[in-house]
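>>> here you go, sequence then predicted model.
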Amino acid sequence: MVYDRSYDSPASRGYWLSGTESMDYESYLTLLHRTLDYLDTLFENDKGGIPLQYQGAEVIRRTLQRVADYHGYPSVRTSFSPLPDHVFFRSTEEMQLPAIERASYEELTPEERDDARELRQREIGDQSKVVGNSGKTDSLLDNVRRKIQRIREYKHRLGPVVSNWLRRRLAKPVVSALSKQLYLDTQRSRNVIDSTNYIFYPLQYFMESRVTMRAPAFYNQLWLIEFLSRSLPPGYELVVKDHPQQLGALPLSHTRAISRYANAIDPTIPAREVIVQADAVVTLNNTVGYEAILYGKPVVSLGDAFYSHAGYTQDVTNIQTLQSELNRAVQSTGLTDEDVLSFAHGVLDSSYRGSWGNTCSENVELFVESVESYLETQ
C-alpha cells in the first residue's frame, strides 16, 4: 500500500480548501528508488551499525527494514508506549511484545505485582488522563524553528502548504462545529451510556499508519461501523465516539451516516466513562483497547496492536467471524484481576525510558541508555 495521502475516501473532503495532492506511480517509484539508494550507503564498505526505526512513516520504515535485512544487519524499532516518557523496542516487524505474551501472574514477585497494581490504578483512576501524553509541550523557539524549516522545504511550492494551513485554521473548525451538531448532545449521550446495553467502538484517525498499514482492511471505518451495526447480538446497541481532536477531519456525509448506524455520542465525553459501562469494546488497534484491558473488559481486536494476539483480546482474522466473536464477548465475564495484572506487568517490562523526537540532552542520554539496555537482552 502506497501511503501518499491521496486516498479517495474518507480522506476526500467536501469543504472549502480541501484539495489533496496525489502522487502518480512514476513519481512514487522515483522517490522509492532514491530512498533505497540513500539507505544502501548506510551499509556500504561494511560500515556496520544497527538501524534505529520509528513505527510511524511505515513506508520508509519498511524500506529501511528490507535494506537492513538484505545486508544482514539487525535493526531496532521504537514505537509508542502508553507509559509517559517511555517507548517500546522490537527487533521484528510484528507489533506483539514477548514480555506481554509470556507474563504470568503466578510467576510475578510481590514487588512486580505491586508495580502492576500501581500502574493499573494510575491508569484507570485518572479519568482525565490522555494515554501516552507525557505532558511535554514544545517551546516557542521549537515551533518557530519547525515553521522556518517547513518554509525552506517547500519554498518552491508554498501553495499547497498555505492551503493546508488555511484549511486547518478556517475550514476544519467550521466543519468541526457542524459535525458536532450531528452527534448526540452530552445529556442524550449520557442517557445512552446509562440505560442501554452496548458495544463501544472508538473511531480512529484514518490517515495514520495504525490504520493504513496495521489494519488496511478497515480503512473505510464507515463500512465497518455499518457492518458492526448489522452484527450486534440481540438487545445490544452500538456506541461510536469520535476523538475530539479529530472533529472536522471526516466529511459531513460520513458523520451523518455514522449517526444513522450507531449512537454517535458527544466526542467530548471521556472514553473511559464509555468503557466502564460498555459490555464489550471493539477496536482496530486504538489505545482505548489498552485502557479497556486494564478495566478487565472483553476487547475484540480487528487490527495489529501491541496488546493483541497475546491472550487478552479476541482477535478477528476473518471478518465473517465477527458476529460470533461479538456474541462471545458480551457473554464473557471479561478478564480476571490476575489477567489484568499480568498484562500490566508485561507493559511495564516492555517499556524503556526516553521519548522519540525529544532532542534535549537529558532525554537523548536516557534514550541511548535504553537502546543499549535493550540490545543487551537480544
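Done, it's in.
>>> going forward, measure contacts between C-alpha atoms and count neighbours the same way
Noted.
>>> residue 176 versus residue 168, what's the distance?
10 Å (CA to CA, to the nearest Å).
>>> try residue 189
Residue 189 sits 18 Å away from residue 176, going by CA to CA.
>>> which non-adjacent residue is nearest residue 235?
residue 197 (7.0 Å; CA to CA, 6 or more residues apart in numbering).
>>> what sits against that neighbour?
235-237, 278-279 (CA atoms under 8 Å, 6 or more residues apart in numbering).
>>> neighbour count and distance to residue 24 added to those residues, as a markdown table?
Shown next, in a markdown table, are those (neighbours: other CA atoms under 10 Å; distance: CA to CA, whole Å):
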| residue | neighbour count | distance to residue 24 |
| --- | --- | --- |
| 235 | 8 | 48 |
| 236 | 14 | 45 |
| 237 | 19 | 43 |
| 278 | 23 | 44 |
| 279 | 23 | 45 |
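>>> use this one as the comparison:
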Amino acid sequence: MSQRIVFFTGRTQIKDCSKIAKALNEKRSVKTTLVTLGEYNKVRGEKENSFGRVKDILPDIDIDITEEQAEKDQNLLNHLSSIVGAQFLGRAIASDRYIGAMRPTGTWYKDHPLYWNRRRIHAFIARTAIKIFRYLKTTRPNAVFVESSSALYCVTRELCKSLGINSFYISSPRVWSNRIYTETENDFLWLECRDKYSLLSSRGIDTSLRKLSEKRLLEFRAKQSQPDYHSNSTSETASILDNLKVSEIVRYAKLWVRFINEPWRKNPRSYVSKFLSPVGLIKRYIQRKRSEEIYNDIVDIEPDLEKPYVVYFLHVQPEATVDFMAQRYMDQISTIRNISALLPPDIPLYVKEHNPMVGRRTSEFYAELFHIPNVVLVNHDIHSHIYIKSSEAVVTLTGTPGLESVLYGVPSIALGNVFYSVFDGVYDAENWEEVRAILSAIPDGLNKPTTDDAVRILASTYSASSPGVWPPDTEKSPELTRKTADVFYSMLG
C-alpha cells in the first residue's frame, strides 16, 4: 500500500519541498501532494513538476463580510477552539507574523485590496482551517509536513494531532550543524526536547549519546558556534557606494515599479511604499547614518571584562519572539532600566547590540540607553561568547545567548516564554519581584550550571532531532537531499 505525504506550505518553501518530493518519488511507495494557498502558489507548485498533485485550498472571502457571515465564521472558530483549545487558537492568531502587514495571497476584489481586519482575519483562519481539516480527515495521509510559521500552520498541526496524523515541521538548530529538528508540537517550541531533558534527568544518558554530546560541547566552546548572521554585520550604511551600483539601482527601480502597480500597496497596514520609494530609501539611509553616529559616539569599544558584570543582549525588533513571547518586557529600554536598577550597585549592566540591528534603531533609542545609570553599551564586534564566558549572568528575553550561556556554565535569566527555561542553570523569572531576588544574589548566590547540565541539554536535543539539513541543496550536495528525504520517509510510519 502506498504511503502518502502532504506538504502544506506557501511560496517560501515550495521549491525546497519540491526537492524532497522529487527524492521521495524515487521510492515508488510514496505519493506526494502539495496543499497551498492561492492560484499563484498552485501554479508555482505545478511548475516544479515534483508533486503528484497540487491543491489550492484558499477559500473565498468577500470584500464585505455581513453580520450573518461573521456569525458563521465565529461558529467555525468555536468549533476549531473545541479541537485545538481556545487559548491556543487565540495565541496563534495574536502572534501571527504575517497578518498584520500582508494580504492573503490572491484575495482582493476587482481593484480593491482586501485589507486585514478582525472579521477577515477570523474568516480567513476559520474557513481555511476547516477546509484543510476536512481534506485531511477525508484523505488520511500518513504524514503532513507543515510550514513552521503563521497561525494557520500552527492550527493545522494541532488539527493533525486531533486526527491522529503525524505532522512535523523543520527548523534549523543553532547549537550544532548537519541536523534537523523535528517535532509534532508547535507554538511552545522544542516541547519534545524538554520532555527528553526531563527523562534523561531521571534515567541517565547512555554511553554513546553522552560521548556525542560531550564532543559537541567541546566543539561548541572551542569554535564559539553561532548562526552566521551573529558574526556578520549587515549595516546598509557601511558603504553608500554599494547602494549606488547600477545593479542595485535597477533592482530598486524594478521593485518600486512593481509595488506602485499593486492594488494592495495602499493598505494602511503595509509599509512597502514607505520603504521602497526613492524618497523613502534616501530618508532611511540618512536616519540610519545618524543612528550609527550616535551609536559610535557612546559605544565602549574596549569594555573591561575582568571586573564582574551582567550582560543583556538586545533583540531584533519588531519580532514575534519579543513582541509576543516576551510581551511584558517588549519595551527593551524600560526592561534595561529595570534590570540596571535591580542589580547590586557595583555590578554594571553591559548591553550588546544585535549585529544586524546596528543603525536600524532610532538615534533616540541609543541616546536614552546612554543616560541609564550603570548601563554600558559595549562593542558589538566582540564575539558574544566572550561576553558570556566572562559574565556573572546573562539576561535575555528569549534569545539564543540564554541557552549558550548554560553551555558555558554561566547562569542565565530568561524573562520571556522560551523553550530552554526548564533547563538547570536557567532562572525563569515570572515577574520583576523574582528578577529582583535573582539579581540581588549576584555574584555569589547564583547556582552555576555544571558540565553535566550542559551535556544533558545537548543529549536531549540530539535525542529529539534527526540527521539531515534544511533546506536541502540539490545542486551542491544531492546526498543531503536524499538524507533529508529519508528523514521525511521515516515520519510516514
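Structure's in. What do you need? These figures come from a predicted structure and were not determined experimentally.
>>> mind checking the TM-score on these two?
Once superposed, chain against chain, the TM-score is 0.77 (TM-score structural alignment, normalised by the length of the first structure); 350 aligned residues with a CA RMSD of 3.8 Å.
>>> the more surrounded of residue 168 and residue 176 of the first structure?
Neighbours per residue (other CA atoms under 10 Å) separate residue 168 of the first structure from residue 176, with residue 176 holding more: 19 against 16.
>>> you'd agree that one is up against residue 248?
Yes - taking contacts as CA atoms under 8 Å, residue 176 of the first structure lies within contact range of residue 248: 3.9 Å.
>>> need the overlap of contacts for these two.
What both residue 176 of the first structure and residue 248 touch, as defined by CA under 8 Å, 6+ apart, is an empty set.
>>> and residue 279 of the second structure, how many neighbours?
12.
>>> that one: what secondary structure?
Classification of residue 279 of the second structure by DSSP: H, G, I helix; E, B strand; the rest coil places it in helix.
>>> what's residue 51 of the first structure aligned with over in the second structure?
Correspondence of residue 51 of the first structure to the second structure, assessed by TM-score structural alignment: residue 144.
>>> distance of the residue positioned nearest the centre of the second structure from residue 427 of the second structure?
Most central in the second structure under CA atoms, centre = their mean is residue 321, positioned 6.9 Å from the mean C-alpha point. From residue 321 of the second structure across to residue 427 of the second structure, the span is 18 Å (CA to CA).
>>> likewise residue 96 of the second structure?
Note on residue 96 of the second structure: its distance to residue 427 of the second structure, by CA to CA, is 28 Å.
>>> in terms of neighbours, single out the busier of the two.
Applying other CA under 10 Å to residue 96 of the second structure and residue 427 shows that residue 427 carries more neighbours, namely 22 against 16.
>>> what do we get in the second structure for residue 68 of the first structure?
Residue 68 of the first structure maps onto residue 160 in the second structure, by TM-score structural alignment.
>>> surely that match touches residue 166?
Yes - taking contacts as CA under 8 Å, residue 160 of the second structure lies within contact range of residue 166: 6.7 Å.
>>> where in the second structure does stretch 250-258 of the first structure align, residue-wise?
The aligned range for stretch 250-258 of the first structure is 361-369, by TM-score structural alignment.
>>> between residue 160 and residue 166 of the second structure, which is the more surrounded one?
A count of neighbours by other CA under 10 Å puts residue 160 above the other of residue 160 of the second structure and residue 166, at 24 against 20.
>>> contacts only, for the more buried one.
133, 136, 144, 166-167.
>>> highest neighbour count among those?
Of these, with other CA under 10 Å as the count, residue 144 tops at 28 neighbours.
>>> whatever helix or strand it lives in vs the first structure, average distance?
Assessed by DSSP states H and E, residue 144 of the second structure sits inside strand 143-146. By mean CA distance after the TM-score superposition for the first structure, the fitted strand 143-146 of the second structure averages 3.1 Å away from its aligned residues in the first structure.
>>> what's that strand packed up against?
Strand 143-146 of the second structure is packed against strand 3-8, helix 151-163, strand 166-171, with contacts defined by 3 or more CA pairs under 8 Å, 6 or more residues apart in numbering; DSSP states H and E.
>>> in CSV, list the ones you listed along with distance to residue 449 of the second structure.
Shown next, in CSV, are these (distance: least, CA to CA, whole Å):
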stretch, distance to residue 449 of the second structure
strand 3-8, 40
helix 151-163, 33
strand 166-171, 26
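>>> picking that back up, quick one: map the residue nearest to residue 235 of the first structure onto the second structure.
In the second structure, residue 197 of the first structure lands on residue 308 (TM-score structural alignment).
>>> now do residue 26 of the first structure
Under TM-score structural alignment, residue 26 of the first structure pairs with residue 119 in the second structure.
>>> likewise for residue 188 of the first structure?
Using TM-score structural alignment, the equivalent of residue 188 of the first structure in the second structure is residue 300.
>>> can you report how many residues lie near its match?
Neighbour count of residue 300 of the second structure, defined by other CA under 10 Å: 15.
>>> contacts only, for the nearest residue to it once chain neighbours are set aside.
Nearest residue to residue 300 of the second structure in three dimensions, chain neighbours excluded: residue 378, at 4.8 Å (CA to CA, 6+ apart). Applying CA under 8 Å, 6+ apart, we find residue 378 of the second structure in contact with 299-303, 350-353.
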